[in-house]
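Asks: Sequence plus the predicted model coming up.
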Amino acid sequence: MPNNESDVCNDNDNNNSDIQESDLVTNNEISDLKYILSEKKDIKWRHRPISILDSYSEWEQHIEDQELLSPSTYFSKYIPDDLFCTMADMTNIYALQSGEISNFKQTTPAELKTLFGLHIIMGTLKFPRVRMFWDTTLKMQLFLDSMSRDRFFQVRTNLHLVNNMDIPADNKDRFYKVWPIYTALRNRCLELPAEEELAVDEAMIPFTGRLSVKQYVKGKPTPWGIKMYMLCGKSGQAYDFILYQGASTEFQESLLKAFGQGPTVVLQLAQRIKQEMGHKIYSDNFFSSYKLFQALKQENICAAGTVRVNRFANPPLMPDKEALKKERGFSEEICSTDDITLVKWVDNKTVVLGSNFIGKGETDKVECWDKKQNKYVTINRPEIVKLYNHGMGGVDLFDQLMSYYRIFIKSKKWTLRAIFHAVDFAVVQSWLEYRTSAREIGLPTKKIMDLLHFRIRLADVLVLSGKDIPNKKRGRPSATPPDTPVQRLRGETRPPEEIQYDGAQHWPLHENGALPTRCKFPECKGRSRVKCEKCNVRLCLSKEKNCFRSFHLN
């Protein structure tokens, strides 16, 4: 069904965390705010359309010089190398503090990259048990060669981002232990140029263990976990977020007192676009309020969303019982003297939307399903509903992309779940950046990596780039004679450039019994029995020519 209007009727009530606007707050009490807000008693409603103001600026797209980078380069913008160095130091310190230093070999940033890369592959393959990735019958050679199973669990168990001894005695910040990685993520999100249509909504870090700040959000695919408020574009790209931890969440006290929790979230997330004009922000009824629309209007930011009528000073809208007697597609609009408008629209049930820039506007026709007639019917749709349905789904799209290949973590440690959620976050953000750049430079759609191949390529580089060649199989030597011909594998592929040019441990290996195959150096048409042990490709290496050296020089 095109443009399904029922989307606007499915907002969660979020009764567990709703904070109503305080009727006791006056302009004098919020003198430190620059907003001019109306009291409920001063709000006057009229049955008239909203005045379209000329003061709203047109949105201008900021297009930077796009350059298509490698997946690992995009990823390093969210989780930089210096953060891996910090993680290695803190992990070694924690192993010492926990008394495991006797049997714990100190980890390195390269090993932690391998750990992260293996986790990314786990999210892609989704075996029912983590230990199955080291099962020799499955022949997951990347796992067998990169890190032993016991070492994997040992490093992951001790993984830390901060020194526990540095945590203040009076610390009330529940997320102190994971802030380094989320700070790095947020810093990169704030650098991205924002889209025109933005949405504010809730997202979840799945976790069902014991945690004081764990939340339940009805209607979410993963209702239990750590709640995040996110600002996302229509494409799913995240531009800012707030980790919610109850009373200790870093909300601005003046905003919280004047507006309540939901509107405060929108105002704080909107601060990163105040220097840019023409953006439109959409939110559901948990966030929307009359004062929020007023404040955003004074910031020259367009806003719209579903609303709860009791936050809007008893607007003279038609009662639901009377509205439902009207034909489907009926709408009613009222507007205040501050040019804040409410539109009541009748679909399968009634829904009320508010805005500071658009009302019924230019109504259009749309098809929707009628259960009684068992067919599609054409009804009228106000413009505010059209814009809301078009721009509201950014956070849900981001959640959807995260859920496809989420890293599997079955642990009682909430910190592990939060850390590897941040890794998934960085991967999705990196892929969205990559896809945008690829489209801007005109790369054909067939050559743009989808999220699955992007994750595999990234994981391969994290595990192998800059590393030594893994030791060969342990145990008894093979009974196969050394001169037994080696069967040539079909579909021999070139390694990623990050591995090809990393300059680490590329050794030639001569396969005596193998058939010579085509040299993979682009300028050579010869055949060779010599392959790079790390890249696993055949290359010429003789007195006449040295394709092996040329292949690995950037």
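Replies: Sure, I can see it.

Asks: only C-alpha atoms for contact and neighbour calcs from this point on.
Replies: Fine.

Asks: who touches stretch 338-352?
Replies: For stretch 338-352, the external contacting residues (Cα atoms under 8 Å, 6 or more residues apart in numbering) are 5-6, 8-9, 49-51, 290, 293-294, 306-309, 317, 320, 323-324, 326-335, 353-360, 382, 384.

Asks: let's see 7 Å
Replies: Defining contact as Cα atoms under 7 Å, 6 or more residues apart in numbering, one finds that stretch 338-352 is touched by 9, 50-51, 306-307, 320, 323-324, 328-335, 353-356, 359-360.

Asks: Which residues belonging to that stretch are considered buried?
Replies: Buried residues in stretch 338-352, counting neighbours by 16 or more other Cα atoms under 10 Å, are found at 338-348, 350-352.

Asks: What is the end-to-end distance of it?
Replies: Length of stretch 338-352, first residue to last, Cα to Cα, to the nearest Å: 18 Å.

Asks: From the rest of the structure, what touches stretch 115-134?
Replies: Against stretch 115-134 from outside (Cα under 7 Å, 6+ apart): 140, 143-144, 149, 152, 405-408, 455-456, 459-460, 462-463.

Asks: One more pass at 6 Å, please.
Replies: Contacts of stretch 115-134 with the rest of the structure, by Cα atoms under 6 Å, 6 or more residues apart in numbering, involve L144, Y405, R406, I407, F408, A459, L462, V463.

Asks: Please apply the same query to stretch 537-554.
Replies: The list of residues contacting stretch 537-554 from outside it, by Cα under 6 Å, 6+ apart, reads Q500, Y501, C519, K520, F521, S528, V530, K531.

Asks: A further structure is provided below for comparison with the first:
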Amino acid sequence: SDRHSSSETTAKPIKTGRFQNDDKAYVYEAPECRGAELRPSVNIAVTYMSHRAFSLKIRMKNCPLEYFRKFITPEMLELLKEQTNLYSVQKSANHNNVNTMVKELEIMIGLYLRMGLCHLAGNRAYWENDTRCPMVADNMSRNCFQNLLATLHFTDNTDIKQGQAEDKCWKIRPWLDMFRKQCLDITPEEHNSIDEQMMPFRGTRSPIRQYVKGKPHPWGLKIWSRCSSSGILCDFAIYEVGTGKKSLLGMGGDVTETTNYFPTIFFLQHHWCSTFFNERSTMWELCLAGCQLEDDKSLAKRGRGSVDARVEKEERMVIVKWYDNKSVTLISSYCAVEPQDNAQRWSKADKAFVEVRRPHIVKEYNTFMGGLDLLDACIVRCKYHIRSRRWYIYLFWHTIMLGLVNAWLIYRCDCKQLGVQNTLKPLASFFARGFVLEFQMMFTLLSKRVRVGVPDDVRTDQVAHWPVKCDKRGRCKLCKINATTTLCEKCDVRLYFTEE
């Protein structure tokens, strides 16, 4: 029969044990594909984020450092402190303990973020005379920094539980689980995207290193990530190579199922998955359950912009196949072909841009699929590469950068919602200054020509703000009128004393 016929066709689904309605026959039809007519028949109560990620009471008077501490929590740093001290005793022949503290680890993280703003050839260059960085060298000695890097640890090597060794990331799993829990506390936005993220790594010691052709960094560790359309990371899963389990849905299908993104295909709600949608065998044999769409040759004869669609009658799931340079198949529960628009696409034959008809579902996909790309772009801006023989240390620094970018993006969303003017400084400068200033006496960040205000959480912490006398008189930081020789030793600002 003609594909535009209104007659119903019954297709028997393939039984895989993956769907809840395993014995049900799905009925497809060729509809008018009006976007307003398509609604999911299964109503799922979902609360979406409206630029407020945490239910905790974070007010704009707080420094962005408080946002960062919602991802890298004191409990995580306490775990890092205990395991680092334990590992230093186990590693040393003389059983020497580095005896680090949480505050010292926070300073180390702050120095790492500062290194990302000022890249040098190696770690030791920040302490050398020719290339010395005052903010780094004045707040921690080189030997202390190197010792912490060499002894960072996350779990006890002598207490391996049953089945723990099967996890290829077991040495950093406690840290990853705690960080993932903080990401899951974020109330998701309405539109989310699931895509693969490559963490650059060319070492040979990692059992999960992969080569993915076509990526900007083809060698690295693959991380499946779920991001909002604004780039905020909501969930992630480290891809472990060679688990030995037989896959029925394919890699993309297994990721979406095991991470509970969509329990079945009929629970898709404003989530976009590039790999899941592009795996033709996965969708065609398992998910589409016998739905017959027009083949690529027929669509190619009709020209670029041709489209074919079907709708499952009971569940109201639309399946759209669109042909541009190649065919792409998409599934949705809330949008379809209409309303179509024109998209500017490059034509190799004409060597110019041409207008191609584009379904509404493709436009929605292109609009909300770039969350992970935005996240990666922010990470690249201020990430510093520290070499290590232990491959899982790279994952640790990667989570630090993920927490940094998440905190910054949420902070900017809050600024926009509350109407607070947002200073467009480098995103790592807030956190680097905050970690160092909170526990150190004095530092110099910028040259004399440019003075940067002290973060509010450091200025009001009531710790070590000692008044000292200086030789030169200067204007008071608050009143700007009276001159004084009294200086705050920690904030490095002049303050005038009154009778009150």
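Replies: Structure's in. What do you need? It should be emphasised that the depicted structure is a prediction, and the values quoted were computed from it without experimental measurement.

Asks: which of the contacts of stretch 115-134 of the first structure lies closest to F207 of the first structure?
Replies: For these, the closest approach to F207 of the first structure (Cα to Cα) belongs to F408, at 11.5 Å.

Asks: what residue of the second structure matches up with the closest one?
Replies: In the second structure, the residue paired with F408 of the first structure is H385, using TM-score structural alignment.

Asks: what about that match, which helix or strand?
Replies: Counting by DSSP states H and E, H385 of the second structure is held by no secondary-structure element, helix or strand.

Asks: One more: Q400 of the first structure?
Replies: With the criterion set as DSSP H and E, the secondary-structure element containing Q400 of the first structure is helix 394-404.

Asks: just checking, what packs against the next helix-or-strand element following that helix?
Replies: Once helix 394-404 of the first structure ends, the next helix or strand along the chain (criterion: DSSP H and E) is helix 414-440. Based on contacts counted as 3 or more Cα pairs under 6 Å, 6 or more residues apart in numbering; DSSP states H and E, the elements that helix 414-440 of the first structure packs against are helix 71-78.

Asks: what's the next helix or strand after the helix it packs on aligned against in the second structure?
Replies: Elements were assigned by DSSP H and E; along the chain past helix 71-78 of the first structure, the next helix or strand is helix 81-97. Mapped onto the second structure using TM-score structural alignment, helix 81-97 of the first structure covers residues 74-90.

Asks: By how much does the matching stretch deviate from the first structure on average?
Replies: Its match in the first structure and stretch 74-90 of the second structure itself, once the structures are fitted together, sit a mean 1.6 Å apart by mean Cα distance after the TM-score superposition for the first structure.

Asks: Which residues does stretch 396-416 of the first structure contact?
Replies: Contact partners of stretch 396-416 of the first structure, identified using Cα under 6 Å, 6+ apart, comprise G123, T124, G209, G236.

Asks: List only those of those flagged as buried.
Replies: For the contacts of stretch 396-416 of the first structure, a neighbour count by 16+ other Cα under 10 Å gives the buried set as G123, T124, G236.

Asks: And the last one, what's its match in the second structure?
Replies: Put plainly, it is G236 of the first structure. Using TM-score structural alignment to pair residues, one finds that G236 of the first structure aligns to G231 in the second structure.

Asks: any idea whether that match is helix, strand or coil?
Replies: Following DSSP: H, G, I helix; E, B strand; the rest coil, G231 of the second structure is assigned to coil.

Asks: got the contact list for the spatially closest residue to it that is not a sequence neighbour?
Replies: In this structure, G231 of the second structure finds its nearest non-sequential neighbour in G371, 4.2 Å apart by Cα to Cα, 6 or more residues apart in numbering. Taking Cα under 6 Å, 6+ apart as the contact definition, G371 of the second structure lies against C227, S228, S229, S230, G231.

Asks: try S228 of the second structure
Replies: For S228 of the second structure, the residues meeting the contact criterion (Cα under 6 Å, 6+ apart) are E189, N192, G371.

Asks: The first structure: which residue goes with H153 of the second structure?
Replies: Following TM-score structural alignment, the counterpart assigned to H153 of the second structure within the first structure is H160.

Asks: Which element, helix or strand, includes its match?
Replies: H160 of the first structure belongs to no helix or strand, assigned by DSSP H and E.

Asks: so how far is L397 of the first structure from it?
Replies: From H160 of the first structure over to L397 of the first structure the distance is 30 Å, taken as Cα to Cα.

Asks: So for those two, which residue has more residues nearby?
Replies: Regarding H160 of the first structure and L397, a neighbour count based on other Cα atoms under 10 Å identifies H160 as having more, with 24 against 17.

Asks: and the gap between Q154 of the first structure and L112 of the first structure?
Replies: Going from Q154 of the first structure to L112 of the first structure by Cα to Cα gives 12 Å.

Asks: higher neighbour count, those two?
Replies: For the pair Q154 of the first structure and L112, the greater number of neighbours falls to L112 (22 against 16), based on other Cα under 10 Å.

Asks: How about the secondary structure of the more buried one?
Replies: Judged by three-state DSSP, the three-state class of L112 of the first structure is helix.
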